[in-house]
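**Q** Have a look at this prediction, sequence included:
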Amino acid sequence: MSNHPFRCLRDLSNQNGPLMHLKLGERSAIVVSSPELAKQMLKDLDPRFAQRPEYLASKILWYAGSDIGFSPYGEYWRQMRKFCVNELLSTKMVRLFQSIREDESARLVEYLRESSGSSVNFTEKLFSLSSSITFRAAFGAACKDNEALRKLIEHTMEMVGGFEMLDLFPSSRLVAALSWRRMRLLKTMRRELDVIMDDIIDRHRRNRGRNSEFGGEDLVDVILRAQEEELLQFPIDNNNIKADVFTAGTDTSAATIEWTMVELLRHPRIMEKVQAEVRRAFKENPSFQQDDVVYDLKYLKLVIKESLRLHPPGPILPRASIEEQVINGYTIPAGAMVMVNSWAMQRDPSYWKDPERFEPKRFETEDLNFVAGDCKYSPFGIGRRMCPGLTFGLAAVESALIQLLYNFDWKLPEGLRAEDLDMTENVGLTATRKQNLFVVVSPYN
């Protein structure tokens, strides 16, 4: 398992088949690498595989799985999922945050204009952009420590990636006592995050209705209102609030924008085509005020889809079986960890022509979407545990790419060729790019 887990598991599946049983320490892991099996388990047999496995990170950083992503399947999860879809990240709320997305993208554009001709650490600026959008939507004006919170989240995501020994040997007291990550997460990261997040919640309680920058409610306001009006069957406390707004997809949006720009730099003809479409659409609207106007950006949407095919934010979908099931003649015991290798399925030559090639036009004929598509394409998950922030994340990605592609021509620093760009991923919850991307921009006149 020395390689990236999703790559290593793909290679093992090529040798042993699309349904494998691995013994990882004390834990049984079932690896699924076939769209047909993924559909059977996560759709046809849903919710029997709707449980989440327990991880060290989810226990500590997400308060024993109190958030939507890691909470155990049951009535509480159903309540919070419904609340998230209907209230927190509804289409209405996503549209309400449009001005924030446009404003933060404009700030990045202004920075790039001032840095024209110089090499810029684009990766760093993208993570700052994504986190600023999320913080302003979630916390409004109540967050006074944006930079400190951003750095804590960045460091935390670096720490929780890969296989942690305590996750593989959960019953071992010796492993628990010697776990450096456990001590770091408990004593430093959790404590520092609590100070910032508790302050944000206290500010919201003192200033109800005055936190948002746009006259409405931000995400924490919505949760507090539901809490105070007792709208939820299962009460929520500060820990539930902190678990649900922590990270909130900051790294996934930034990673998707970066991977897309990397692929466009490696494929200049595609870059030229998508820039022409964006510049044509916004020629009469350089302020990018989208309002209710529907712009014809079909090719940009294809580019984003293809980028998500090659670089899904979550390459492995973690599940656990709720009860014993027989799949293809094999018995999967209750409680077994199930690892659906979405990354492998989206690059499988059995289902995709030239799967390693970045070719957006393949989606002109592939009738696939993010919600009801074939399981061979599942960048946001499958079944009930699909990412509830899909609409919010895609809106941030599209808004940023529109402004970046419209306003600048792009190239790499002198001496660096596009074909030499390192396409290796980080090992973590999100498959971000391992090497930072440095670019040189020229303003488009």
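**A** Structure's in. What do you need?

**Q** From here on, just use CA atoms for contacts and neighbour counts.
**A** Fine.

**Q** Helices of the stretch 101-250 of the chain, start to end?
**A** 122-139, 146-159, 165-168, 173-178, 180-184, 190-206, 219-228, 238-245, 250-266 (DSSP state H, counting those that start in this stretch).

**Q** Would you tell me which of those helices gets closest to residue 29?
**A** For these, the distance to residue 29 is smallest for helix 165-168, at 10.2 Å, taking Cα to Cα.

**Q** doesn't residue 260 make contact with residue 303?
**A** Yes. If you go by Cα atoms under 8 Å, residue 303 and residue 260 touch, sitting 7.5 Å apart.

**Q** where along the chain do the strands fall?
**A** For the chain, the strands defined by DSSP state E cover 19-24, 27-32, 120-121, 316-320, 325-327, 330-332, 337-341, 408-411, 438-443.

**Q** what residues are up against the nearest residue to residue 150 once chain neighbours are set aside?
**A** Spatial nearest neighbour of residue 150, excluding adjacent residues (Cα to Cα, 6 or more residues apart in numbering): residue 131 at 6.6 Å. Shown in contact with residue 131 (Cα atoms under 8 Å, 6 or more residues apart in numbering): 150, 250, 251.

**Q** gap between the first one and residue 278?
**A** Plainly put, residue 150 is 31 Å away from residue 278 if you go by Cα to Cα, to the nearest Å.

**Q** quick one on the thing from earlier: now the contacts of residue 131 in CSV, with neighbour count and distance to residue 222?
**A** Formatted as CSV, the contacts of residue 131 follow (neighbours: other Cα atoms under 10 Å; distance: Cα to Cα, whole Å):
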residue, neighbour count, distance to residue 222
150, 19, 22
250, 23, 20
251, 22, 23
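
**Q** Any idea how many residues pack against residue 327?
**A** Residue 327 has 12 neighbours, counted by other Cα atoms under 10 Å.

**Q** residues contacting it?
**A** For residue 327, counting by Cα under 8 Å, 6+ apart, there are no contacting residues.

**Q** and which of the contacts of residue 131 is nearest residue 210?
**A** residue 150 (23.2 Å).

**Q** Just confirm the closest one contacts residue 129, I think it does.
**A** No. Counting by Cα under 8 Å, residue 150 stays clear of residue 129, with 10.4 Å between them.

**Q** Looks like residue 31 contacts residue 336 (just checking).
**A** No. Under the contact definition of Cα under 8 Å, residue 31 does not touch residue 336, with a separation of 10.5 Å.

**Q** Against that first model, consider the following:
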Amino acid sequence: MLLLFQFLMSPLISFLFLLPTLIIFKWLISSAFKTQKDLPPSPPKLPIIGNLHQLGSVPHLSLRSLAEKYGPVMMLHLGSVPVLVVTSAKAAQEILKTHDLVFANRPKLTIPDQLNYGSKDIGFAPYGEYWRQIKSIAIVHLLSKTRVQSFREVRERETTRLLELIGQSGGSVINLSNMLVKVTNNVICEVALGRTYNDGFKFKDMLTRFQTLLGVVSVGTYIPWLSWVDWLRGLDKQTKKLAKEFSDFYDAIIEDHVVKKEMMGSEDDQEHDLVDVLLDVQRDSASNFTFGRDTVKAIISDMFSGGTDTTFASIEWALSELIRHPQAMKRLQQEVMEVAKGRSMITEDDIDSMPFLKAVLKETLRLHTILPLLLPHESMDDVKVLGYDLKKGTQVMINSWAIARDPSIWEDADMFMPERFLNSCVDFKGFHYELLPFGSGRRGCPGMHFAVSITELVLANLVYKFDFALPNGVRAEELDMTELAGLLVRKKDPLLLVPTARF
């Protein structure tokens, strides 16, 4: 019996003696494997939250400060999620061109997912056939260069209304920011929805809250078991409330189109607005791509949020910079006067003859990158970027705002100098990675031509028709340029001006 016991216990004792050796061996093997991985530099992280606390209230500023210490390619850990932060044109090109397909996906983020009907919109939809189909529909029927040109009459008509409204002010103080929201919103409403909607101020408030919420970092996105923190912050309540407001608004628009369709029957497709097209695709049983009402609402939401805020903010920033730099304003006014030759307004035929206008817009988008971190990307496979190993599921933030102010690229990087672009081939169309206001690659902004066409026309006519002064004797250089942080960067305070007709 004793011999049997010793026989049985012998392997167990041997194993217990070997256990520490096995643990040490496994650790050595694991460490050796890790050393084979070339990982980007990373700031020290805290337990559980990782580097979440280092994003700060204005992430693009906080991330630039971190990049100055850890380099233009660094790894953060938001909770347990690895996030690559890119702050150089070379690294941005690696992500958006060299490995464009690998990084074509979007991560699922809690707040955007709730506001965009389960990420059914173009901007946040995951990469795949669904995204390709809805992007194609939007481009063909609204955002292609040809379609954008076909909306010229709408843009010029709404610009004329804006000029008339300013002219009626009689030299009193105007809130130009509100006027710019209205003109851009009206253009989008007419081409996408077939009509304008009068309650512009309510819609402006909804858009502001929409962009602000999209820019908030949700703790629950990165640490799911701490999602109750978002509830305590009131994020859940705010998000659900705003989502319902937009949903009700879009439902009313869709119902209007359904009733109109039933009353008038089929019409020429060219006369259809975007909602009509979406409803036709939805009803077409022969189509190999079908979707529900949430998809219709998500695409409408993209048109509004992506078109209104970004466009009016660009015009607002451009005019603000011109007011603060009278020499640049004078030069632009001379250019538009020479091109217009005394006509009542600038038309879109004139724009290509205005190199300084285009330089002003480029310099505005450089200094005031409306979407400073673009939208996040996510790797769909393991990949090596600039010698660093990244695993599948790594998120990527591209700090396009910081790249556009990189002193190694731009002389006097923080100065407003439109003339820097007069003899430069650098443009914002996604082929020059030092200037990426609209992103680049597969997930670049499909509405770029739409936004630029409105911005150029409105800005040219504003400086052609009016001189602008700040109210209450405030000097031009004292104009407050404080930013309102969110997904988009806008002026914190509205642009209040006193217009004077130039002729």
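**A** Received the coordinates, thanks. Because the structure is a prediction, the values reported are computed rather than measured.

**Q** mind checking which of the strands of the first structure is nearest residue 94 of the first structure?
**A** Here strand 316-320 is closest among the strands of the first structure (Cα to Cα), at 25.1 Å.

**Q** other SSEs contacting the closest one?
**A** In terms of contacts (3 or more Cα pairs under 8 Å, 6 or more residues apart in numbering; DSSP states H and E), strand 316-320 of the first structure is packed against strand 337-341, helix 342-345.

**Q** mind running it again at 10 Å?
**A** helix 5-16, strand 27-32, strand 337-341, helix 342-345 (3 or more Cα pairs under 10 Å, 6 or more residues apart in numbering; DSSP states H and E).

**Q** among those, which is nearest residue 50 of the first structure?
**A** Using Cα to Cα, those put strand 337-341 closest to residue 50 of the first structure, at 10.0 Å.

**Q** max-length helix in the second structure?
**A** If you go by DSSP state H, the second structure has its longest helix at helix 2-36.

**Q** so who does the residue nearest to the spatial centre of the second structure touch?
**A** With distances taken as Cα atoms, centre = their mean, residue 371 lies nearest the centre of the second structure, 4.2 Å away. Going by Cα atoms under 10 Å, 6 or more residues apart in numbering, residue 371 of the second structure touches 60, 215, 310, 365, 399-401, 436-439, 486-490.

**Q** any idea what residue 466 of the second structure aligns with in the first structure?
**A** In the first structure, the residue matched to residue 466 of the second structure (TM-score structural alignment) is residue 408.

**Q** ok, now how distant is that match from residue 154 of the first structure?
**A** 28 Å.

**Q** So which of those two has more stuff around it?
**A** Higher neighbour count among residue 408 of the first structure and residue 154: residue 408, with 19 against 16, using other Cα under 10 Å.

**Q** If you tally nearby residues, what's the number for the equivalent of residue 121 of the second structure over in the first structure?
**A** Matched by TM-score structural alignment, residue 121 of the second structure corresponds to residue 67 in the first structure. Residue neighbour count, defined by other Cα under 10 Å, stands at 24 for residue 67 of the first structure.

**Q** Please verify my assumption that residue 67 of the first structure contacts residue 244.
**A** Yes. Residue 67 of the first structure is in contact with residue 244 according to Cα atoms under 10 Å; the separation is 4.6 Å.

**Q** intersection of neighbour lists for the two?
**A** Common neighbours of residue 67 of the first structure and residue 244 (criterion: Cα under 10 Å, 6+ apart): residue 80.

**Q** ok so, going back, what's the closest of the helices of the stretch 101-250 of the first structure to residue 293 of the first structure?
**A** helix 122-139 (22.0 Å).

**Q** which part of the second structure lines up with that closest one?
**A** Mapping helix 122-139 of the first structure onto the second structure (TM-score structural alignment) gives residues 176-193.

**Q** same check, this time on stretch 421-441 of the first structure
**A** Under TM-score structural alignment, the match for stretch 421-441 of the first structure is residues 479-499.

**Q** End to end on that stretch, go ahead and measure it.
**A** End to end - Cα to Cα - stretch 479-499 of the second structure spans 15 Å.

**Q** now swap in stretch 338-354 of the first structure and tell me
**A** End-to-end distance (Cα to Cα), stretch 338-354 of the first structure: 28 Å.

**Q** buried ones in that stretch?
**A** 338, 339, 340, 341, 342, 343, 344, 345, 346, 347, 348 (16 or more other Cα atoms under 10 Å).

**Q** Quick check: the aligned partner of the first one in the second structure vs residue 20 of the second structure, distance?
**A** When the second structure is aligned by TM-score structural alignment, the residue opposite residue 338 of the first structure is residue 396. Distance from residue 396 of the second structure to residue 20 of the second structure, counting by Cα to Cα: 40 Å.

**Q** Please apply the same query to residue 401 of the second structure.
**A** The gap separating residue 401 of the second structure from residue 20 of the second structure is 52 Å, by Cα to Cα.

**Q** and the helices and strands packed on strand 316-320 of the first structure as TSV, adding distance to residue 83 of the first structure?
**A** What follows is these, written out as TSV (distance: least, Cα to Cα, whole Å):
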stretch	distance to residue 83 of the first structure
helix 5-16	32
strand 27-32	30
strand 337-341	27
helix 342-345	27
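
**Q** looking at these, which is closest to residue 233 of the first structure?
**A** With Cα to Cα as the yardstick, what comes closest out of those is strand 337-341 (29.6 Å).

**Q** Give me the distance from the closest one to the chain's centre.
**A** 18 Å (Cα atoms, centre = their mean, to the nearest Å).

**Q** Stretch 326-344 of the first structure now?
**A** With Cα atoms, centre = their mean, you get 23 Å for stretch 326-344 of the first structure.

**Q** can you check stretch 413-421 of the first structure too?
**A** Using Cα atoms, centre = their mean, the offset of stretch 413-421 of the first structure from its chain centre is 27 Å.

**Q** List of residues touching that stretch?
**A** 117-120, 262-268, 411-412, 435, 437-441.

**Q** Separate out the buried members of those residues.
**A** Buried, going by 16+ other Cα under 10 Å: 119-120, 262-266, 411-412, 437-441, out of the contacts of stretch 413-421 of the first structure.

**Q** which position in the second structure aligns with residue 240 of the first structure?
**A** So residue 240 of the first structure corresponds to residue 295, using TM-score structural alignment.

**Q** Could you say which of the helices and strands packed on strand 316-320 of the first structure is packed most deeply?
**A** When you average the neighbours per residue for each of these (mean count of other Cα atoms under 10 Å), helix 342-345 leads with a mean of 28.

**Q** Who are the packing partners of it?
**A** helix 5-16, strand 27-32, helix 35-39, helix 298-310, strand 316-320.
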